[in-house]
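Colleague: heads up, no residue letters with this:
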């Protein structure tokens, strides 16, 4: 079974030439909506309560970032990461590629610092680090400009760091 078509991300935007040994941030943010409060099994986290609202998952991929995001957007997939459990129950609605931010933990922290946002549930997506988690809850849908402000706070350039990846096709 084939997944969603990968949209062209276009040429990489740059504010100048980076040093060859400069670290490259390969982050992404996937957004989903949970329409009602529900209990959900999330792999190693077990049963968690997901509040009604919007959730932004911050992830990274050293290679094949676009393929990783497309996997999150796919309706069917093996359940491997915490995000797989969430996006299987509540399909991802939107995704962005983020370049230049320090890392997943920093970007999740910057998103959680936005008004009305918080990391929830604790440790979601943070199996390989010690941060509070990579999933950020919002009562209201976060806007691209919110993500851009958080990315900038996490070290990304002010312009050109956040690019839309595409939308998950609507189910019929």
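Modeller: Yes, it's here. Computed from a predicted model, the values in this text were never measured in an experiment. Numbers count the residues shown, from 1 in each chain.
Colleague: C-alpha only now, for contacts and for neighbours.
Modeller: Noted.
Colleague: Do I have it right that residue 41 meets residue 87?
Modeller: No. Look at residue 41 against residue 87 with Cα atoms under 8 Å: they stay out of range, at 11.9 Å.
Colleague: which of these two has more neighbours?
Modeller: residue 87 (25 against 14; other Cα atoms under 10 Å).
Colleague: Run through the helices of this protein in chain order.
Modeller: 65-73, 82-89, 104-112, 144-153 (DSSP state H).
Colleague: and the second one with helix 65-73, angle?
Modeller: Relative orientation of helix 82-89 with respect to helix 65-73: 50 degrees, computed using axes from the mean of the first three to the mean of the last three Cα atoms, to 10 degrees.
Colleague: helices or strands next to helix 82-89 in the packing?
Modeller: The contact analysis (3 or more Cα pairs under 8 Å, 6 or more residues apart in numbering; DSSP states H and E) places helix 82-89 against strand 38-42, helix 65-73.
Colleague: what do you get for the first one?
Modeller: Helices and strands touching helix 65-73, by 3+ Cα pairs under 8 Å, 6+ apart, are strand 27-34, helix 82-89, strand 92-98.
Colleague: adding another structure so you can compare the two:
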């Protein structure tokens, strides 16, 4: 799969679809009960290759399971990626925006946020939200414009 994202630093949200129930072992967290619906994972990309490299790694299957999101990716389908190029760390603002959308729940507190105790970077919704809903939640947070990449089914 070609990743049509820029190689800039920035923040992203992966929208992942789960079609069936599944129990996933997630390192020290124990198990995540994966239920059907849309999972939203907030991450950042400040290393070499920026967004293209980081999201590209997140999309690979069959690789060693190193990060929390790697466990989830093995059992979900990528639906879309929302992203923005930015040299500043914006994960907290993006996490707040996702959490503020309607119908959002936290399936496993602390997931993907070992560097931010008490937070989570993973959310669940029965349906995948639209980019516009996310942009509305970001209003007033002084963040760069968000782009969206819709993955073809």
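Modeller: Everything's here; your move. A quick note: this is a predicted structure, and the numbers were derived from the prediction, not measured.
Colleague: of the helices of the first structure, which approaches residue 124 of the first structure most closely?
Modeller: For these, the distance to residue 124 of the first structure is smallest for helix 82-89, at 6.4 Å, taking Cα to Cα.
Colleague: average gap between the closest one and the second structure?
Modeller: Aligned to the second structure and superposed, helix 82-89 of the first structure gives a mean residue distance of 0.7 Å (mean Cα distance after the TM-score superposition for the first structure).
Colleague: can you pull the buried residues of that helix?
Modeller: For helix 82-89 of the first structure, burial by neighbour count (16 or more other Cα atoms under 10 Å) applies to 82, 83, 84, 85, 86, 87, 88.
Colleague: The third one maps to what in the second structure?
Modeller: Meaning residue 84 of the first structure. Superposed on the second structure with TM-score structural alignment, residue 84 of the first structure falls opposite residue 70.
Colleague: ok, now which ones touch that match?
Modeller: Contacts for residue 70 of the second structure (Cα atoms under 8 Å, 6 or more residues apart in numbering) come out as residue 58.
Colleague: quick one: it and residue 141 of the second structure, what's the gap?
Modeller: 29 Å (Cα to Cα, to the nearest Å).
Colleague: Also residue 83 of the second structure?
Modeller: 15 Å.
Colleague: ditto for residue 60 of the second structure
Modeller: Distance from residue 60 of the second structure to residue 141 of the second structure, by Cα to Cα: 32 Å.
Colleague: same thing with residue 64 of the second structure?
Modeller: 36 Å.
Colleague: Which one of those two is surrounded by more residues?
Modeller: For residue 64 of the second structure versus residue 141, neighbours defined as other Cα under 10 Å are more numerous around residue 141 (12 against 9).
Colleague: what's the burial count for the nearest residue to the more buried one once chain neighbours are set aside?
Modeller: Counting by Cα to Cα, 6 or more residues apart in numbering, residue 141 of the second structure lies nearest to residue 93, which is 7.0 Å off, once chain neighbours are set aside. Residue 93 of the second structure is flanked by 15 other residues according to other Cα under 10 Å.
Colleague: how near is residue 93 of the second structure to residue 61 of the second structure?
Modeller: 29 Å.
Colleague: before we move on, what about residue 113 of the second structure?
Modeller: Taking Cα to Cα, one finds residue 113 of the second structure at 22 Å from residue 61 of the second structure.
Colleague: Tell me which of the two has more neighbours.
Modeller: With neighbours defined as other Cα under 10 Å, residue 113 of the second structure and residue 61 compare such that residue 113 has more, 17 against 13.
Colleague: which residue packs closest to the more buried one, ignoring adjacent ones?
Modeller: residue 120 (5.3 Å).
Colleague: what does the one you found align to in the first structure?
Modeller: Checking with TM-score structural alignment, residue 120 of the second structure has residue 133 as its match.
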